[in-house]
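**Q** Only the shape, not the letters, is given here:
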């Protein structure tokens, strides 16, 4: 039995995606498919199960491009729309399977209850809405998925706490500007790190390229992949050519084994 983790990058773009609507920026006009990025998400497949981290507005399109017959759960990093707006499109899975487990912080859950009240209403739920099984998580307590321990990793998106996740020797962090020293031990001895690298210029709530490279160097994973990429970072091929040999720009539909 193959006990490896299969990771598929469903989307690697920032909140507007690439191309940006109406933009004449050269990257937005690129014919290279690696320069076309849906909103950020990954599909994790291990031990016969399928999980996604985040469920953004491109979720339906991503599932059609990377079909799976079952969704065993959704892990949310935080409540922003580019990470949550696709939750209605879990309906086909719900209709086949029943309630879909979600793993979410208390703060993010409070936001989802307001924004998607027709899904989370306690009474008079809309009959066509999907239903979920809510699992509240905290940074101090691991939880289990398909027999594997998962560690939430708290990071800071400006002043907003967000969760990354470590599963086996793989860790996924996005929308990060800072990780406290107390959380760094959770990132020891990684084979693969995924982290955001928005653009060259500094940003108030995201790592820029220099910060992402410094963080990757500090973590010291065997391989690092950058995601949550803006068109302002530049052409995929040009940026990749400048990166260290064990650091890669992820791109949509890239699949790796860990």
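**A** Yep, that arrived. Just so it is clear, the structure is predicted and the values come from calculations on it, not from any experiment.

**Q** From now on I want contacts and neighbour counts done on CA atoms only, so please keep to that.
**A** Noted.

**Q** number of nearby residues for residue 176?
**A** 26 (other CA atoms under 10 Å).

**Q** actually residue 28, not the one I typed
**A** Taking other CA under 10 Å as the criterion, the count of residues near residue 28 is 23.

**Q** That one contacts residue 17, correct?
**A** No: Residue 28 lies out of contact with residue 17 (CA atoms under 8 Å); the separation is 9.5 Å.

**Q** and for these two, which residues touch both?
**A** Listed as contacting both residue 28 and residue 17 by CA atoms under 8 Å, 6 or more residues apart in numbering are residue 36.

**Q** which ones are touching the spatially most central residue of the chain?
**A** Nearest to the mean C-alpha position of the chain, by CA atoms, centre = their mean, lies residue 41 at 3.7 Å. Contact partners of residue 41, counting by CA under 8 Å, 6+ apart, are 9, 10, 11, 12, 52, 53, 54, 55, 56, 83.

**Q** Next up, a structure to set beside the first:
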């Protein structure tokens, strides 16, 4: 990438911040830094726009940043806070060329079962036209001008994907990293990664 920009569309938890019904100091705060949408980002590189995750706040996120073009989507994992906005890709996914959704095999299965009408399994008019493009960990694939290496990330109870894209590494929901991922991100200029508390999260 010779010219790139990374925009954080959301940095909140799976429920968003503030959380519905919560009266804690953070959720009751008037500080705009305590008002965060679900996790997603937009990578703009050499005129190509890659959306990283597409959660339930996607519509609001796009309106906030001026509704930029989306050329492809890369999904880290199938949880709703990372895929719940796929139906709202309608303005970007119509006509003869379905919008590519780069994802692992298990994510492809989950989202096609959840939204079969988006993947050509029905002929209902007006639905988004999406196409899964399945990747394998540590096997670089091409999306427009981007070379993307999927990375294994331990989410705690499941393995999910992070992405090394040129000088940028994007990782979310990380509990631990396998040694192969640590090796793969060596030399990263910009590392995006979540932060976990040391003690277990209260339930």
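**A** Thanks, I have the structure now. Bear in mind that the values here come from a model prediction, so they are computed numbers and not experimental data.

**Q** about what we covered before: compile the contacts of residue 41 of the first structure into CSV and extend it with columns for neighbour count, secondary structure and distance to residue 122 of the first structure.
**A** Below are the contacts of residue 41 of the first structure laid out as CSV (neighbours: other CA atoms under 10 Å; DSSP: H, G, I helix; E, B strand; the rest coil; distance: CA to CA, whole Å):
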residue, neighbour count, secondary structure, distance to residue 122 of the first structure
9, 23, strand, 34
10, 28, strand, 32
11, 27, strand, 32
12, 29, coil, 35
52, 22, strand, 25
53, 24, strand, 25
54, 27, coil, 24
55, 28, coil, 22
56, 25, coil, 24
83, 22, helix, 24
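
**Q** with those residues in mind, which one is nearest to residue 249 of the first structure?
**A** Residue 249 of the first structure has its nearest neighbour among the contacts of residue 41 of the first structure in residue 12, at 9.0 Å by CA to CA.

**Q** Next one: the closest one from residue 74 of the first structure, what distance?
**A** The spacing between residue 12 of the first structure and residue 74 of the first structure, counted by CA to CA, to the nearest Å, is 17 Å.

**Q** Can you identify each of the helices in the first structure by residue range?
**A** Counting by DSSP state H, the first structure has helices at residues 59-65, 81-84, 91-97, 106-115, 117-120, 209-219, 236-241.

**Q** which parts of the fourth one are buried?
**A** Read that as helix 106-115 of the first structure. Buried residues in helix 106-115 of the first structure, counted by 16 or more other CA atoms under 10 Å: 108, 109, 112.

**Q** Looking at those residues, which is nearest residue 203 of the first structure?
**A** Nearest to residue 203 of the first structure among those is residue 108, at 22.9 Å by CA to CA.

**Q** how about residue 21 of the first structure, what's its match in the second structure?
**A** Aligning on TM-score structural alignment places residue 21 of the first structure opposite residue 20 in the second structure.

**Q** what about the longest strand in the second structure?
**A** Longest strand of the second structure, by residue count under DSSP state E: strand 146-154.

**Q** measure residue 181 of the second structure to residue 22 of the second structure for me?
**A** Distance, residue 181 of the second structure to residue 22 of the second structure, by CA to CA: 36 Å.

**Q** other SSEs contacting the longest strand of the second structure?
**A** Strand 146-154 of the second structure sits against strand 141-143, strand 159-165, helix 179-184, with contacts defined as 3 or more CA pairs under 8 Å, 6 or more residues apart in numbering; DSSP states H and E.
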